[in-house]
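Q: Just to be clear, the model below is a prediction. Sequence and coordinates:
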Amino acid sequence: MYQQPLHPVAGSLALSAACAALPLITLFVLLGVVRTRAWVAAFGALGVAVALAWWLWRMPLSQTLLAAGQGATFALFPLVWTFGTAIWIHRLTVHTGHFDALRQGFARISDDRRVQALVIAFCFGSLLEALAGQGTPVAVTTVMLLALGFTPVRAATVALAANTVPAAFGPLGLPITTLAGVTGLPATELGMMAGRQVPVIALVVPLVLLVVVDGARGVRELWRPALACGGAFAVAQFATANWLTAALADITAAFAGIGALLLVTRLPAARRRVPVAVGGGSPPPEPTPARERQWRAYAPYLTIVVVFAVSQLPAVKQLLDAGTLAVSWPGLHVLTASGAPSALTTFRFAWLAAPGSLLLVAGLVTVALLRVPVRQAVRLYGLTLFELRWAVLTVVGLLALSFTMNAAGHTATLGVWMAGAGGLFAVLSPVLGWLGVALTGSDTSSNSLFGALQVAAAQRAGLDPVLLAAANASGGTLGKMISLQNLTIAAAAVGLNGREGELLRRMFGWSVGLLALMCLLVGLQATPLLSWMVP
């Protein structure tokens, strides 16, 4: 049995936190400065984490390796299972020639790629995050943007920038219910509080997307449609989280955003202002595809939405959840610093309810709709996994790193050190959520790691625990765009394997800038100036 120490280095919390940060520093330096391949950076950081866990944290080497093995297994299932299957569905449309019809169909929504980025990456991606999560929005929207003529780098950066604000509530409120479970606070109040933080960022993200696609000119020419989209998204997200349920916040927001965007861009005055496609040249006009062919081009993505929506019906969800196996990872016995059994050692094998399994169902329906021979479909799946081999290796290394740091107590040490800021912690609390998501790729995982810590820090500092717990989820959304998991998925989807560091450098400034805005908002909500926003 291993119990996590909080300050193993000379009894100093500050020194221990500095050492605990070394694997993360190694990861970002190798990836962003030395510019090694992503899998090299991941395994290099993993080596540092294992050495620290064994040498300074005194975690038995066998336990350390078991934790890394659990993370590697989690990487394969459900993560690789999810994004590998999503990319396979895309390859089916390419193989059958329906992808061109899909591109033409989306081009008819608008011939301006900036509007297409808002429709696909922000609105449709939010819907996918609400239904599936786990990298599915990035995998799907990246290849859709690529089909519309976006360059690989631009398609990846747009998808990453858009996959932010939906993460606080998706899939179907799971991050909020997880946060309620680990903190003991009411899920309703946590959802309401997050619904009074995240929508502020939702107003800004469409403008960020315009800059990513077309620089300052994009904002100058399309700020009205972007604000209409972000405003409708924010209002719907706020209203749903506060007066209905957090589980539906992203779904209503996605439809509200796309509705407002299409309404504004179709006004006669707006159409005169919006120029034709930008950002890399426009393909020549093509004949309208036959109605049946056009329907089949949309069918894979409509099927994904339908399958995930049906999976959330109470009777179906209960049936799928019945197949979930929750087991303690063999040989891994970890206690938290307080002496309680750690939930990190439990592995959930949701072989029916996993997003990858649901995507497989959608893929099989796609095979039938597109009339792809079974042998070719199987061969395409094998080729897809082979082409993703470096991405798979990267994700395995990253999740092994994450699980090792979490099990050894590195993450807890960093969190407790940050919580020592006292009243200033209100400003820093979103950073903790941001760090958790950047490391794990999941707002749900970040909430399970740091939710209880946020509440304990709030109580010690005399701050509202609902405010800081929700800030963990809200700040975590801004770590999605630099999550190594999402960076790897985006790079793999558009054939940029080995260039994850380039994507990180492009996204890091946006992530930190939006995080600063969130920290300012939460800090003000902890003062009389905006304390009325706390439920």
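A: Everything's here; your move. Numbers count the residues shown, from 1 in each chain.

Q: make it CA atoms for all contacts and neighbour counts henceforth
A: Will do.

Q: Quick check: residue 118 vs residue 229, distance?
A: Going from residue 118 to residue 229 by Cα to Cα, to the nearest Å gives 8 Å.

Q: next one: residue 62
A: Distance from residue 62 to residue 229, by Cα to Cα: 52 Å.

Q: Those two: which is more packed in?
A: residue 229 (32 against 12; other Cα atoms under 10 Å).

Q: From what I see, that one and residue 254 are in contact.
A: No: with contact defined as Cα atoms under 8 Å, residue 229 and residue 254 do not form a contacting pair (9.2 Å).

Q: State the helix or strand in which residue 142 lies.
A: Assigned by DSSP states H and E, residue 142 belongs to helix 136-147.

Q: helices or strands up against the helix or strand hosting residue 492?
A: Assessed by DSSP H and E, residue 492 sits inside helix 484-493. Helix 484-493 is packed against helix 136-147, helix 152-162, helix 389-408, helix 425-440, helix 500-525, with contacts defined by 3 or more Cα pairs under 8 Å, 6 or more residues apart in numbering; DSSP states H and E.

Q: One more to weigh against that first structure:
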Amino acid sequence: MHWVQIYNPFGNMLVSFLVACIPIVYFFWALAIKKMKGYLAGLSTVLIALIESVLVYKMPVLLAVRATLFGAVQGLWPIGWIIITALFLYQLTVASGHFTIIQDSIASITQDRRLQALLIAFSFGAFLEGTAGYGAPVAIAAGLLIGLGFNPFYAAGLCLIANTAPVAFGAVGIPILTAAQVSGLDAHALSQMVGRQVPIVSMFVPFWLIFIMAGWKKTIEVLPAILVCGLSFAGVQFFTSNFMGPELPDIASSILSIVAMVAFLKVWKPKSTFRFKDERSVVSPGLGINEQAATIEAVKHHSFKELFIAWSPFVTLIVIISLWGGVTAFKTLLAKATFLLPVPGLNLVIEKAQPIVSQLTPYEAIFKFDILGATGTAILVVCILSKFLLGMSWKIWFATLGKTLKELIIPLTMIVSVIGFAYIENYSGMSATLGLGLASTGAAFPFVSPLIGWLGVFLTGSDTSSNALFSNLQKITGHQIGVDPTLLVASNSSGGVTAKMISPQSIAVATAATGQVGKEGSLFMFTFKHSLLLVAIIGIISLLQAYVLQWMIP
């Protein structure tokens, strides 16, 4: 049995587009207005998408069910696996009692919440995105912020927004490499083009992050640190993406950003130490500024051995993740335990049609079960090593694992449902209808192009998946309207990064990592307006590069 996707089921693109929007609009309503719990919103959205795929798109029932179940399994592996192990690692540092030492060591660099957010949510989170991707940056960085005293909801929101800058080059450049493979364009040229868009956002995000936290006046107060953080990150991101390729920008820029920030904070301090409303805003010593009963909390100092042991899980994480994702010989060895399992009754049964592809193309459905190569497995290795590094008993280790699994049951249910929703959207052709509808905007398409990538990441939770879904559409539309396809395919990826903060998958990870399960709707509304602002910025950049700044296109 073979089934060919239909992209215009009503024979009118506008009507088909509006009907294809129904599941997404419902999901927005369920989360943002109805304030429905995340897993209920996800499950009910899947049901609506399933019904529409069968009744409107004439997708055979068995194919629709198989596609949804395939997505659900992907939600557990590799995505759920990363979330479990990342949260488990954080919980181990807490259960062992060593997290207080980590708190003290960060506080010795700065007690200011604004600067802590830059260091951890932005710079350290970018490193995790560059090496691991998926949910690891939000899960681990948000956990660290909570341990430092951040409000859990704020920690989740800030980490989601901070995770914008590195996503296009995440997981050692996989999104760019995927876009090149799907579109047939040169990977280095795409890396250069994205590297002439995203660094502008990378300079803006640190400022915006602090502005959200503290308002205009308190943001200007730490502007020197924001500039050091943003310019060091964006500068290296631009250089590496343009002259070295898509694999290194996140890793190199995040490391240099952390080093630059730490070095700068050794010689510079803000005039006041910012805390949230339920904390005290205090004055740094020696600056001659008086505030009522304002004092700096004493920071407990620890020996090098204590600091080394406390930080050893995260140092080990950096080493293991870099080994897992960056050493070709090691990746080849791990790949021997990778199994590619075609999904029975789904693999190569559905065919993609024009104009999404140039000719009928069978849609693969292959489950990649990378037992050793998965990022979650790398983090599990770190968790096992941490048992010995932190001097924990197996009893406490397993008890912490059990506690972590118990806390993640409901969040994993949401993740399974939203990935199932993403897959039925893709395999039924609904997501292609949405892309084609937006692609019919003519000369304004360069502005809309990033919005297609934004939509793809919202649906799939992944810039890689969005590029796989829409890169060829971007290329074809570029040829039709006379705009360089390299720009539009790159804009798909650049626009996609701004939706990472609102994708249901990311929201589920954030609420799970911060104990905010049930507040998915509130977190979605917190990040949504920022997502729209950033995708509009990318849209303007893309439009200018298409018609005014064409010299920026490689």
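A: Everything's here; your move. As the structure is a prediction and not an experimental result, all values here were calculated from the model.

Q: Roughly how far does the aligned residue in structure 1 for residue 402 of structure 2 sit from residue 365 of structure 1?
A: Using TM-score structural alignment as the criterion, residue 402 of structure 2 maps onto residue 382 of structure 1. Remark: distance between residue 382 of structure 1 and residue 365 of structure 1 (Cα to Cα) = 18 Å.

Q: And for residue 179 of structure 1?
A: For residue 179 of structure 1, the distance to residue 365 of structure 1 - Cα to Cα - is 35 Å.

Q: Which one's more surrounded, these two?
A: residue 179 (29 against 17).

Q: check contacts around the more buried one.
A: 187, 190, 444, 447, 448, 451, 469 (Cα atoms under 8 Å, 6 or more residues apart in numbering).

Q: excluding its backbone neighbours, what's nearest the second one?
A: Closest residue to residue 190 of structure 1 in three dimensions, ignoring its sequence neighbours and counting by Cα to Cα, 6 or more residues apart in numbering: residue 470, at 5.6 Å.

Q: Now check structure 2 for the residue matching the one you found.
A: Using TM-score structural alignment, residue 470 of structure 1 pairs with residue 490 in structure 2.

Q: what's the spacing between the host helix or strand of that match and its chain's center?
A: Using DSSP H and E, residue 490 of structure 2 falls within helix 485-497. Offset of helix 485-497 of structure 2 from its chain centre (Cα atoms, centre = their mean, to the nearest Å): 16 Å.

Q: same for that helix, what does it pack against?
A: helix 170-183, helix 187-194, helix 445-460, helix 463-481, helix 520-547.

Q: thinking again about what came up before, how big's the offset between the one helix or strand the match of residue 402 of structure 2 maps to and structure 2?
A: Using DSSP H and E, residue 382 of structure 1 maps to helix 374-387. Helix 374-387 of structure 1: mean distance to aligned residues in structure 2 after superposition is 1.8 Å, counting by mean Cα distance after the TM-score superposition for structure 1.

Q: Quick check: buried residues in that helix?
A: Neighbour-count burial for helix 374-387 of structure 1, counted by 16 or more other Cα atoms under 10 Å, picks out 377, 380, 381, 384, 385, 387.

Q: which ones are touching the second one?
A: In other words, residue 380 of structure 1. Contact analysis of residue 380 of structure 1 by Cα under 8 Å, 6+ apart lists 88, 91, 92.

Q: The residues you listed into CSV, with extra columns for distance to residue 523 of structure 1, secondary structure and neighbour count?
A: Converted to CSV, these look like this (distance: Cα to Cα, whole Å; DSSP: H, G, I helix; E, B strand; the rest coil; neighbours: other Cα atoms under 10 Å):
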residue, distance to residue 523 of structure 1, secondary structure, neighbour count
88, 44, helix, 23
91, 46, helix, 19
92, 48, helix, 22
